[in-house]
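Q: Here is my input; please provide its structure:
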Amino acid sequence: MENSKVLQEDFEYILNSEVDFNKFKNKTILITGATGLVGSLLVKTLLYANETRNYGIKVVALIRNKDKADKIFKEYKKENLSYLIANLGKNEIEYSGEIDYIIHTAAVTQSKLMIQKPVETIKTAINGTEELLNLAVNKAVSSMVYVSSMEVYGQPYITDKVKENDLGYIDLTSVRAGYPESKRMCELLCTSYSSQYKLNVKSARLAQTFGAGILPTENRVFAQFARSAVNGEDIVLHTEGKSEGNYVYTADAVKALFFLLLNGESGEAYNVSNEDNHMTIKEMAEMVIANFAKNNQQKVVIDIPKENLGYAPDVKMWLSNKKLINLGWEPTISLKESYRRMLDNIY
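A: Prediction:
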C-alpha cells in the first residue's frame, strides 16, 4: 500500500472523481513509460484501486529498467502487476495476453537529450507509437490514449486562448523541433489508425504536469524551483523567464487520461490543462519564493548562459481546456496547492 499520505489523498480524489472506474474492473490496462512521472502515477492509481476496492485490474507496465520499476512500485502488491520490458520502436514488444486499454506515455522528455540525440527522439516517438497502435489493433482494445504535449502548438499565431485546432509555427531548422514535430506526427498516426482501422484512439495534449509523485531524479524546472526554495537557495533562471507556462496538477492529469479512455472521441485531440494555472516562468519562480522559501533572503536570479542548452524558445500561449471540460472533466488543484502538495510529499 502507498505510504505517502498526500498520494493516498490524490488517489482517493481520482477514484472518487468524474471517472467511472467500475468500467475498469477485471480489465487489463497497458501503461507505457511506466517509470516516468505520469506513467508511474497511472500505474499506482490502478494498484491502489485494487488494494482498496478489489477492482481486479491487471496492470501491464511497459518499462526498460526493472530495478528502477521495482523501486518505484515497492510499496504495492504485485499480483496484478506485470512488467513488459522493451525498448519502444524496436519491435521488442511480445505480449500474448489480452489488453483492454492502453495509455501511451513513453517519450523522451529531457531537453538536453532532444538536442544531443534528435534522431533517436524522433524515431522513438514515431516508431514507438506505430508499434503501440499496431498492438492496439491486434489486441482489439476498447480504447487507447496517446499522451502528446502542448509543445505541438509551437509558436501560436493567435493571442486568444489556444484551442485544439490552433496549431502554430515550428522552426524545422531547429534541432529541438524534432520533439514537437514528432509529437504532431504521432497524433496524425492516431487519427489515421482511427480512420483506417476504426481504432478507438485519442490524443491528450498535456500541459506541464507536476505535483505529488515526482521522482527523486526529476530535474525539470518545477522540481529545480522546489528544491531551491526548501534548500534556502535562490532560484536561478537561465532565461529571462518570459515564457508563459500552462500547468496541471498530477492527479488532475491522471484523472483526465482515465476520463479520456472512457469518454474521449476517437481521432480527436484534447488539451489537458488548468486555465487558472497559467503564468510566466519568472512569475512562477517568484510565487515559489514568496510562499515556500526557507528564509527571506532568497530571491529569483537571472543568469543567461552563452551557449544554448536546449531551452525551448519563449512561448506566449494560454491553453484552452474547454473541449475537455465540456466532456465532463474538471481540474481543481491550483498552482500554489500543486507546489504545496509536491513539497509535502517530498519533505
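Q: Going by C-alpha atoms from here, please, whenever you check contacts or count neighbours.
A: Fine.
Q: For the stretch 101-250 of the chain, just list every one of the helices.
A: Applying DSSP state H, counting those that start in this stretch to the stretch 101-250 of the chain gives helices spanning 111-116, 118-138, 178-197, 221-230, 250-263.
Q: Show me what the third one is packed up against.
A: If contacts are counted by 3 or more CA pairs under 8 Å, 6 or more residues apart in numbering; DSSP states H and E, helix 178-197 sits against helix 118-138, strand 143-149, strand 201-206.
Q: May I see those arranged in JSON lines, with distance to Gly267 and mean neighbour count as well?
A: Formatted as JSON lines, those follow (distance: least, CA to CA, whole Å; neighbours: other CA atoms under 10 Å):
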{"stretch": "helix 118-138", "distance to Gly267": "13", "mean neighbour count": "19"}
{"stretch": "strand 143-149", "distance to Gly267": "10", "mean neighbour count": "25"}
{"stretch": "strand 201-206", "distance to Gly267": "5", "mean neighbour count": "27"}
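Q: can you tell me which of the ones you listed comes nearest to Val315?
A: Taking CA to CA, strand 143-149 is the member of those nearest to Val315, at 13.8 Å.
Q: Contacts only, for the closest residue to His278 other than its chain neighbours.
A: Closest residue to His278 apart from its sequence neighbours, by CA to CA, 6 or more residues apart in numbering: Asn246 at 4.8 Å. By CA atoms under 8 Å, 6 or more residues apart in numbering, the residues touching Asn246 are Ala207, Gln208, Ser273, Asn274, Glu275, Asn277, His278, Met279, Met317, Trp318, Leu319.
Q: What is the nearest of those to Leu335?
A: Checking the contacts of Asn246 against Leu335 with CA to CA, the nearest one is Asn277 at 5.4 Å.
Q: quick one on the thing from earlier: quick check: which of the helices and strands packed on helix 178-197 is nearest to Leu47?
A: Among the helices and strands packed on helix 178-197, strand 143-149 comes nearest to Leu47, with 19.2 Å by CA to CA.
Q: circling back: just say which of the helices of the stretch 101-250 of the chain is most tucked in.
A: Highest mean neighbour count among the helices of the stretch 101-250 of the chain (mean count of other CA atoms under 10 Å): helix 250-263, with a mean of 24.
Q: Run through the neighbouring helices and strands of that one.
A: Checked by 3+ CA pairs under 8 Å, 6+ apart, helix 250-263 has helix 5-15, helix 37-53, strand 101-104, strand 143-149, strand 201-206, strand 208-210 packed alongside it.
Q: Name the residues of the longest one that are buried.
A: With burial defined by 16 or more other CA atoms under 10 Å, the residues of helix 37-53 counted as buried are 37-51.
Q: Please give the structure of this sequence too, so both can be compared:
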Amino acid sequence: MPTRNHYRKTWLVTGGAGFIGSHLCDRLIEAGDGVLCVDNYLTGSRDNIAHLLDHPHFEVMRHDVTFPLFVEVDGIYNLACPASPIHYQRDPVQTTKTSVHGAINMLGLAKRLNVPILQASTSEVYGDPEVHPQTEDYWGHVNPIGTRACYDEGKRCAETLFFDYHRAHNLEIKVARIFNTYGPRMHPNDGRVVSNFIVQALKGEDITLYGDGEQTRSFCYVDDLVEGLIRLMNTGPETTGPINLGNPGEFTMRELAVKVLEETAASSQLVHEPLPADDPRQRQPDITLAIQKLDWAPRVALKDGLKPTVSYFWQILQAQ
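A: Just a heads-up that it's a prediction; the model follows:
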C-alpha cells in the first residue's frame, strides 16, 4: 500500500490518466511532489502518463473510484469521471455512480486522513443557462431526466456531498467548476467540439456544425486550467468554492470552425446537423471570484492553444 512520503507532499489524483488529470500529474511532479495516479482506464490512457511511469515519485494504480480506496496521501484531486457526452452517455448509470459513489468514497478517504480534497466539477451544473455569463451563485437550468442528466446531475450531487461533508465534518474542500478545456491528450473520438473539428479538418472531412452554429462556448487551454486547480488547492481552508475556472473569451461554434480551418489549412466545408437534446445555447464563465481568490486568469489565447493541439492530433492520426 502506498504510504505518505514525509519529505514532500503526495497527492492522489483520481482520473490521473485522463486528459486533464495527466497534465495535473505532470505539474505536481514538476513541483517536486509525489503523485499516486488512480484510473480505471475507461476513458483515460496509459499513453498519457507513460513518460511518468519510471519517475521515482510517481505511482499508478488501476482502480474504480466507485469502490473504496485505502491509501495514505496528503491531499486529493478528484477528477475521475467521463467528461464528454459520447463517453458519459455510453453507460449513464455508471457515469452517475462515478460522480456520486466516487465522491462518497473519496470524501470518506479525505475525512479519515484529515486532508484537503478538490472536486473537479463542471460548467454543466449550470445546464442551458438563463443567466449570462454564469456566476457561481447561479443555481442552473438543468433537465434532470434528459440524456445529459447522468453527468449534469451527477456532478451537482457530488457538489452537494462535498458541502455536506464540509458542514458535517469540517472537512477542507475545494470545488472547481471547469468550463470547456482543450489541448494535447484530448481523446480524438471524445465527441467534444475542439477535437471533432480538428480531426475532421485534418482528415479532409466536412466540419459538422450542430444547429445554426451560433451557440457559444468559452475555451480554456489545459495549462491554464491546471494552474487554476493547483492555486485553488493551495488556498486556505476558508476558500471552498465553488469557483469557475475557464476562459471568458466567448466564441460561436462557427468562429471556432473557422479558426481550426485556418490553423490546419484544410479545405473542409461546414455542414449542419440537428442540435442534440439539451445542448446549451451559450456558455461563458464569470471568473471574478478566481481573479479575487486565486489571482488567476487564463493566459493562452485560443489561436495560440490551437497550435499545439492541432500538432498533437496530427501526430496521433499519423501513427494510426
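Q: one step back: could I get the helices and strands packed on helix 178-197 of the first structure in JSON lines, plus columns for distance to Tyr13 of the first structure?
A: What follows is these, written out as JSON lines (distance: least, CA to CA, whole Å):
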{"stretch": "helix 118-138", "distance to Tyr13 of the first structure": "29"}
{"stretch": "strand 143-149", "distance to Tyr13 of the first structure": "21"}
{"stretch": "strand 201-206", "distance to Tyr13 of the first structure": "19"}
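Q: Spit out the contact partners of the closest residue to Asp10 of the first structure other than its chain neighbours.
A: Nearest residue to Asp10 of the first structure, sequence neighbours excluded (CA to CA, 6+ apart): Ala251, at 5.9 Å. The contact partners of Ala251 of the first structure, taken as CA under 8 Å, 6+ apart, are Asp10, Phe11, Tyr13, Ile14, Gly211.
Q: So which of those wins on neighbours?
A: Neighbour counts for the contacts of Ala251 of the first structure, by other CA atoms under 10 Å, peak at Gly211, which reaches 26 neighbours.
Q: so what corresponds to it in the second structure?
A: Under the alignment (TM-score structural alignment), Gly211 of the first structure pairs with Gly183 of the second structure.
Q: Ok, Tyr169 of the first structure next?
A: In the superposition onto the second structure, Tyr169 of the first structure corresponds to His141 when matched by TM-score structural alignment.
Q: Distance of that match relative to Glu130 of the second structure?
A: As judged by CA to CA, to the nearest Å, His141 of the second structure and Glu130 of the second structure stand 7 Å apart.
Q: can you tell me which residues contact the match of Gly211 of the first structure?
A: For Gly183 of the second structure, the set of contacting residues under the criterion of CA under 8 Å, 6+ apart consists of Tyr221, Val222, Gly305, Leu306, Pro308, Thr309.
Q: what's around the closest residue to Gly140 of the second structure other than its chain neighbours, how many residues?
A: For Gly140 of the second structure, the nearest residue in space outside its immediate sequence neighbours is Tyr126; the separation is 3.8 Å by CA to CA, 6+ apart. Tyr126 of the second structure: 22 surrounding residues under other CA under 10 Å.
Q: so Tyr126 of the second structure touches Thr135, yeah?
A: No. Using CA atoms under 8 Å as the test, Tyr126 of the second structure is too far from Thr135 to be in contact (9.3 Å).
Q: Could you export the helices of the stretch 101-250 of the first structure as a markdown table, including distance to Val301 of the first structure?
A: Formatted as a markdown table, the helices of the stretch 101-250 of the first structure follow (distance: least, CA to CA, whole Å):
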| stretch | distance to Val301 of the first structure |
| --- | --- |
| helix 111-116 | 21 |
| helix 118-138 | 31 |
| helix 178-197 | 29 |
| helix 221-230 | 12 |
| helix 250-263 | 27 |
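Q: how about these, which one is nearest Val300 of the first structure?
A: Ranking the helices of the stretch 101-250 of the first structure by distance to Val300 of the first structure, with CA to CA as the measure, places helix 221-230 first at 9.8 Å.
Q: mean per-residue distance, that closest one to the second structure?
A: Its match in the second structure and helix 221-230 of the first structure itself, once the structures are fitted together, sit a mean 1.7 Å apart by mean CA distance after the TM-score superposition for the first structure.
Q: matching residues in the second structure for that helix?
A: So helix 221-230 of the first structure is aligned with residues 193-202, judged by TM-score structural alignment.
Q: just to revisit the earlier point, of all the helices of the stretch 101-250 of the first structure, which one is nearest Ala61 of the first structure?
A: Taking CA to CA as the criterion, helix 118-138 is the member of the helices of the stretch 101-250 of the first structure that comes nearest to Ala61 of the first structure, at 13.1 Å.
Q: Quick check: the closest one compared with the second structure, mean distance?
A: Between helix 118-138 of the first structure and its aligned partner residues in the second structure, the average distance after superposition works out to 0.9 Å, using mean CA distance after the TM-score superposition for the first structure.
Q: how about that helix, which residues of the second structure does it hit?
A: When the second structure is aligned by TM-score structural alignment, the counterpart of helix 118-138 of the first structure is residues 92-112.
Q: which outside residues touch the matching stretch?
A: Contacts to stretch 92-112 of the second structure, defined as CA under 8 Å, 6+ apart, come from residues 65-70, 75-76, 78, 80-82, 88-89, 116-117, 150-151, 153-155, 157-158, 161-162, 165, 169, 171.
Q: where's the residue lying farthest from the centre of the second structure relative to Lys203 of the second structure, distance?
A: For the second structure, the C-alpha lying farthest from the average C-alpha position belongs to Ser267; by CA atoms, centre = their mean, that distance is 31.0 Å. Ser267 of the second structure sits 10 Å away from Lys203 of the second structure when distances are taken as CA to CA.
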